[in-house]
Each structure stands twice: as C-alpha cells, then as structure tokens.
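1. build me a model from this:
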Amino acid sequence: MTPIDLNADLGEGFGRWRLTDDEQLLSVVTSANVACGFHAGDAATMRRVCELAAERGVRIGAQVSYRDLAGFGRRAMDVPPDELAAEVAYQIGALEVFARAAGACVSYVKPHGALYNRVVHDEEQAAAVVEGVLLADAALPVLGLPSSRFLKLAEQAGLPTATEAFADRAYTEQGTLVPRSQADAVITDAETVVERSLGLARFGMVTSHSGARIPVRARSLCLHGDTPGAVDLARRVRARLESSGVHVKAFV
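-> Below you'll find the predicted structure:
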C-alpha cells in the first residue's frame, strides 16, 4: 500500500489574531503548508511555525497565495503573470529564511485558496506559479490537484510533483473541488471525513457531490486547520489510517 502524507494549512494568523492550532496540528500531520504573509501569516508567525515543525520533523511547505489578506486569499483576482511569478518567488524566499534558521528548509510549494483553484484550469496563471517556483528553486516539489494544468506544466518544467486530495471537501464528477460558494462544499461530519480519508488513502476513490464514485489518486491528504474541531478530527483521521494498515509518511 502506498504511504499517505497528511498536510495541513498552518500559520494562518496575523499579529494577535490566530486561526489555526499550529502546535497541536504539528503533532499529527507530516507536512505543514505555512502561510507566507499574502493571505495570512506574518514574520513572527512564520518563524514560530518553522521552529515547531523542525522540532517535530514535519516537512515545511510554502503555501503561496494571491495578495489578499482581507479576503483570506479566497477571492478571485487577476494578477499579471510576471507580477504573480515574482510574488510566488518572494513568498517562498521569505519562508525559506525562517525554515533555514530553524535548521530545516522549504521542502515543497502549494498554492492556496483562489490561486489553487485557478491554476487547475488557467494555463497562464499556472505557468506564472511554475515560473515563480523555478525562480526560487528549480528542484522544489509542488503539490496540487490531480490532472491540473499546474501539475502538468510543473512536470514539463522539470519540477517534482505530488497529487493531493481533500477528505472534507465535496468533489465534482470531473475530480475538481466544488466551490465554497455552493452549499455543502465543505463536509463537516467528522465520521464522514474519516471514512473518506480511508477511502482515498486505500483505494484512491471518493464519492462526488452527485453521488458518483470517482478516482482521485493522491500522495497527500489535506486536513484543513481552520475548521471547528480540526485537531480532534486530524487525530481521528490519522488513527483510523494507521489502524487500517496505512503508512503515514511525508511525501518529500
């Protein structure tokens, strides 16, 4: 059975405001998608999360975003490709400083929110993100949705790629995520999330929004850190996977 990585979005605070329970989640996940200051996060937060991740042996990933603090990076934006490439590289570079200071490094890159969904289909924006990663480190792995333009372009550019699935998000029959603006886009029932996690990890299958069974082959499983009860849910998911014989291991 192929090992499965558990990743979570962490460091999603700003100043005195904190959204995610970083310390507790870092005791469960194997990879941390750290906000780099554009949708959330600030210098002190990035430093703290990198130090905690390094102490626990958790891989540090740069979660890059559109420049959208007010909208948490979830609003659609049109950013010129050259500007987006530079901003992606900028975010990776900022996080790398704190990762290195903690005795670790940035191990991968994952887009966030609106950017993540945009680069599934948008060739121009996907190419800009790939260019930004190449500017930062031409050997840096990227994490994204299976069959996305982003991963295809990254592969063509020589970047290592890894596919990702979401146990707490509804899927279309095409294997894309149901937009958060639609009803039931986020699955909140804990037992359902646990069972979907197991199905994705063991069989690479998930039930779509319409009830169809669809293949979603993924090396990493995302556990959102900004949902109520996120820590307890993450623990339940990991415990269920391991008790079912699934090896939980970082993908890089």
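
2. going by C-alpha atoms from here, please, whenever you check contacts or count neighbours.
-> Noted.

3. which outside residues touch the helix or strand Arg47 falls within?
-> Element membership of Arg47 [criterion: DSSP states H and E] is helix 43-56. Contacting residues not belonging to helix 43-56 are listed as 10-11, 13-15, 22-23, 26-27, 32, 34-37, 59-60, 95, 98-99, 102-104 [C-alpha atoms under 8 Å, 6 or more residues apart in numbering].

4. are any of the residues you listed buried, and which?
-> Those of those that meet the buried threshold are 10-11, 13-14, 22-23, 26-27, 32, 34-37, 59-60, 95, 98-99, 102, 104, by 16 or more other C-alpha atoms under 10 Å.

5. now do the strands in the protein.
-> 5-10, 13-14, 17-18, 31-35, 59-64, 106-111, 142-144, 161-166, 205-207, 213-215, 220-222 (DSSP state E).

6. now for the last one, which elements pack on it?
-> Read it as strand 220-222. strand 5-10, strand 161-166 (3 or more C-alpha pairs under 8 Å, 6 or more residues apart in numbering; DSSP states H and E).

7. residues contacting it, please?
-> Contacts of strand 220-222 (C-alpha under 8 Å, 6+ apart): 4-8, 162-167, 197, 201, 250-251.

8. check contacts around the residue nearest to Ala157 when sequence neighbours are not counted.
-> Nearest residue to Ala157, sequence neighbours excluded (C-alpha to C-alpha, 6 or more residues apart in numbering): Val130, at 7.8 Å. Val130 is in contact with Ala85, Phe150, Leu153, Ala154, Ala157, counting by C-alpha under 8 Å, 6+ apart.

9. distance of Val130 from Thr161?
-> 11 Å (C-alpha to C-alpha, to the nearest Å).

10. also this sequence, please, to line up against the first:
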Amino acid sequence: MQYRIDFNCDLGEGCGDDAAILPYVSSANIACGGHAGDESTMRATLRLCREHGVAAGAHPGYDDPEHFGRRTLSLDRDEIGLLMLGQLARLGAVAAGEGVRLTHVKPHGALYNLAADDRVVAEAIVGAVAAFDPQLIVYGLAQSQLTDAAERTGLRAAHEVFAERGYAGNGRLLPRGRPGAVIESLAQAIAQVRRLVLDGEVDTAEGPLRLRADTLCLHGDRADAPAFARAVREALLADGVRIQALA
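-> Take a look at the predicted model:
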C-alpha cells in the first residue's frame, strides 16, 4: 500500500525561519495581513514557494495581530465572509504579480478552531472561498464542521491533522495552555505523525481515536521548526510515505 500525505506549514507570519522550513514541506499557508503578514512578507513567501516547488495557499485569520489571531472576535456571518474575501483578495493580488497560483485556504487560529464546531462560521468561510475561487481546497480540522461545509458546498476539503498538537477525545485540539496541548518532544511528535499517517489514529486522554489525514500541519512559529520539519519529513520518507501537495 502506498501512503501519501501533504505536509503543510503556516508561514509568512514574521516569527519563523521560512526559508529554512520550506525545503521540507509540500504546502505553505501564507498569512494574509490579518493576524500577521503584509505585502512584503507575502511576496517573499510566495517567491520561496515558487523556488522550492511548494504549493501556496492563504492563511486568513481575525484582524487582530496584537493577539496573533488566537482570540475569538464577535463577528457575524457577513463580517466573517468580508474578512475572508478581503484577505484572499490581498494575497491573491500579490500572488498574481509573482506568477504563483493559489491552491488552498486554511483559516488561522481562533477562526479555524471556531469553524471546527460552529456550522454558521464554517459556512461563512466556505461561502467566501467559493465566491473567490471554487477551485481552492479548504483545509480544516479533520472531521469537523469546516470540512463538512466544504464538501456539502461542492468544494474539495482537506482533512488536517497536527504533528505537534495534543488531541481531546472528540478530535478537537487541546486548548493552548492546557497540559499536553503542545508536543515539545520531537520523538513524541514523530510517533504521533506515524500513527496518524500509517494507522489513521491518534492517542487522546480518552483513548485512541480514528481520524482522516489528508494533510499534516507543522506550526512555523516554533523555535525549532526547521529541524522539526526536516525530522518529520525524514521519518515519513523512511516509512515509504510519499509527501505531495494535494493540488
């Protein structure tokens, strides 16, 4: 059996070594000026994606750089749609200027987590993606409201799992600040990755849980992200896993 996985990373956020990470991943989620990023960081990251043959996608989030988009803001459905469209258009314009085609969209931080369980938020995000470019793949937490909304709308959904985040028994990520929410140990993270990709399962405090894994995320704001990305890639390749963008 041939195993495949897309290996993605959140980049262009001004807090990581993007150039050192990109050689090891297959897809990049680029901050669009909401939680982080500006035109110069978008352009630089897009150029690195082009150089390394990495699929480029949008990483829109709440317009709240002070809290890095990790605080939930009170926005209604229309406001979320406008937020998404504005950031997609901003990155899309820079990408067009660089001759790079965007392939996917992954919401960031609190917006991503809210969309996992809130159907209205999920539909607002998907509606904006469909209006901007229905060919874009929607990245969402595996088996969540966001992936369900994308599939119901006729968009392609990528069920995402995480290399270095802990899981609750319901398949949601443990909130940051909770014990076990962030996996610091490389060996532990690689063990989780192998379990997710090869077995379709993850260990939680409530026991093992089946999860669909189309794409694997590593956070680019880790201090050790380049070494982490290289080690995860090498472990997957050693297991015979093909690392390939979904587009």
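
11. isn't Leu223 of the first structure up against Ala167?
-> Yes - using C-alpha atoms under 8 Å, Leu223 of the first structure is in contact with Ala167, at 7.3 Å.

12. find the nearest non-adjacent residue to Met77 of the first structure, please.
-> Tyr66 (7.3 Å).

13. just to revisit the earlier point, and the helix holding Arg47 of the first structure with strand 5-10, angle?
-> Here helix 43-56 of the first structure runs at an angle of 160 degrees relative to strand 5-10 (axes from the mean of the first three to the mean of the last three C-alpha atoms, to 10 degrees).

14. so which bit of the second structure is helix 43-56 of the first structure matched to?
-> Under TM-score structural alignment, helix 43-56 of the first structure corresponds to residues 39-52 of the second structure.

15. OK, contacts around Glu201 of the second structure?
-> Arg195, Pro208, Leu209, Arg210, Leu211.

16. again, only this time at 10 Å
-> Glu201 of the second structure makes contact with Gln192, Val193, Arg194, Arg195, Pro208, Leu209, Arg210, Leu211, Arg212, Ala213 under the criterion C-alpha atoms under 10 Å, 6 or more residues apart in numbering.

17. what's the counterpart of it in the first structure?
-> Checking TM-score structural alignment: Glu201 of the second structure goes with Met205.

18. ditto for Ala168 of the second structure
-> By TM-score structural alignment, Ala168 of the second structure lines up with Thr172.

19. tell me, how many residues neighbour Val186 of the first structure?
-> Val186 of the first structure has 19 neighbours, counted by other C-alpha atoms under 10 Å.

20. that one and Cys222 of the first structure, how far apart?
-> The value you get for Val186 of the first structure to Cys222 of the first structure, if C-alpha to C-alpha is used, is 13 Å.

21. anything in contact with each of the two?
-> With C-alpha under 10 Å, 6+ apart as the test, Val186 of the first structure and Cys222 both reach Phe166, Ala167, Asp168, Arg169.

22. does Leu11 of the second structure touch Pro226 like I think?
-> No - look at Leu11 of the second structure against Pro226 with C-alpha atoms under 10 Å: they stay out of range, at 11.7 Å.

23. what is in contact with the two at once?
-> Asp17, Asp18, Ala19, Ile21, Leu22, Leu218, Gly220.

24. ok, Ser197 of the first structure - contacts?
-> 165-168, 191, 203-206, 221-223, 237-238, 240-241.

25. ok so, going back, what touches both of Leu223 and Ala167 of the first structure?
-> Val193, Ser197, Val237.

26. now Thr207 of the first structure, nearest residue through space, not along the chain?
-> Closest to Thr207 of the first structure by C-alpha to C-alpha, 6+ apart is Arg213, at 4.5 Å.

27. report the separation between the one you found and Arg235 of the first structure.
-> Between Arg213 of the first structure and Arg235 of the first structure the computed distance is 26 Å (C-alpha to C-alpha).

28. so which of those two has more stuff around it?
-> Arg235 (17 against 12).

29. pull the distance from stretch 163-171 of the second structure to the chain's centre.
-> 15 Å (C-alpha atoms, centre = their mean, to the nearest Å).

30. ok, now stretch 189-207 of the second structure?
-> That offset, for stretch 189-207 of the second structure, works out to 18 Å (C-alpha atoms, centre = their mean).

31. how about Glu155 of the first structure, nearest residue that isn't a chain neighbour?
-> Thr161 (6.6 Å).

32. correct me, but that neighbour touches Arg149?
-> No - at 11.9 Å, Thr161 of the first structure does not count as touching Arg149 under the criterion of C-alpha under 10 Å.

33. got any residues that touch both of those two?
-> Glu155.

34. ok, longest helix in the second structure?
-> Once the second structure is assigned using DSSP state H, the helix that runs over the most residues is helix 77-98.

35. thinking again about what came up before, export the shared contacts of Leu223 and Ala167 of the first structure to JSON lines and tack on distance to Leu115 of the first structure?
-> Formatted as JSON lines, those follow (distance: C-alpha to C-alpha, whole Å):
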{"residue": "Val193", "distance to Leu115 of the first structure": "24"}
{"residue": "Ser197", "distance to Leu115 of the first structure": "24"}
{"residue": "Val237", "distance to Leu115 of the first structure": "27"}
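
36. any idea how far the equivalent of His247 of the first structure over in the second structure is from Val138 of the second structure?
-> Counting by TM-score structural alignment, His247 of the first structure lines up with Arg242 in the second structure. To Val138 of the second structure, Arg242 of the second structure is 21 Å away according to C-alpha to C-alpha.

37. looking at the two, which is more packed in?
-> Using other C-alpha under 10 Å, the more surrounded residue of Arg242 of the second structure and Val138 is Val138, with 28 against 16.

38. which residues does that one contact?
-> 57-58, 103-107, 125-126, 129-130, 146-147, 149-151, 155-160 are the contacts of Val138 of the second structure under C-alpha under 10 Å, 6+ apart.

39. can you tell me what Ala130 of the second structure aligns to in the first structure?
-> So Ala130 of the second structure corresponds to Leu134, using TM-score structural alignment.

40. and that match, what does it touch?
-> Here Leu134 of the first structure is in contact with Ala85, Val88, Ala89, Ala128, Leu140, Ala154, Ala157, Gly158, Leu159 (criterion: C-alpha under 10 Å, 6+ apart).

41. repeat that for Leu155 of the second structure.
-> Applying C-alpha under 10 Å, 6+ apart, we find Leu155 of the second structure in contact with 126-127, 129-130, 133-138, 147-149.
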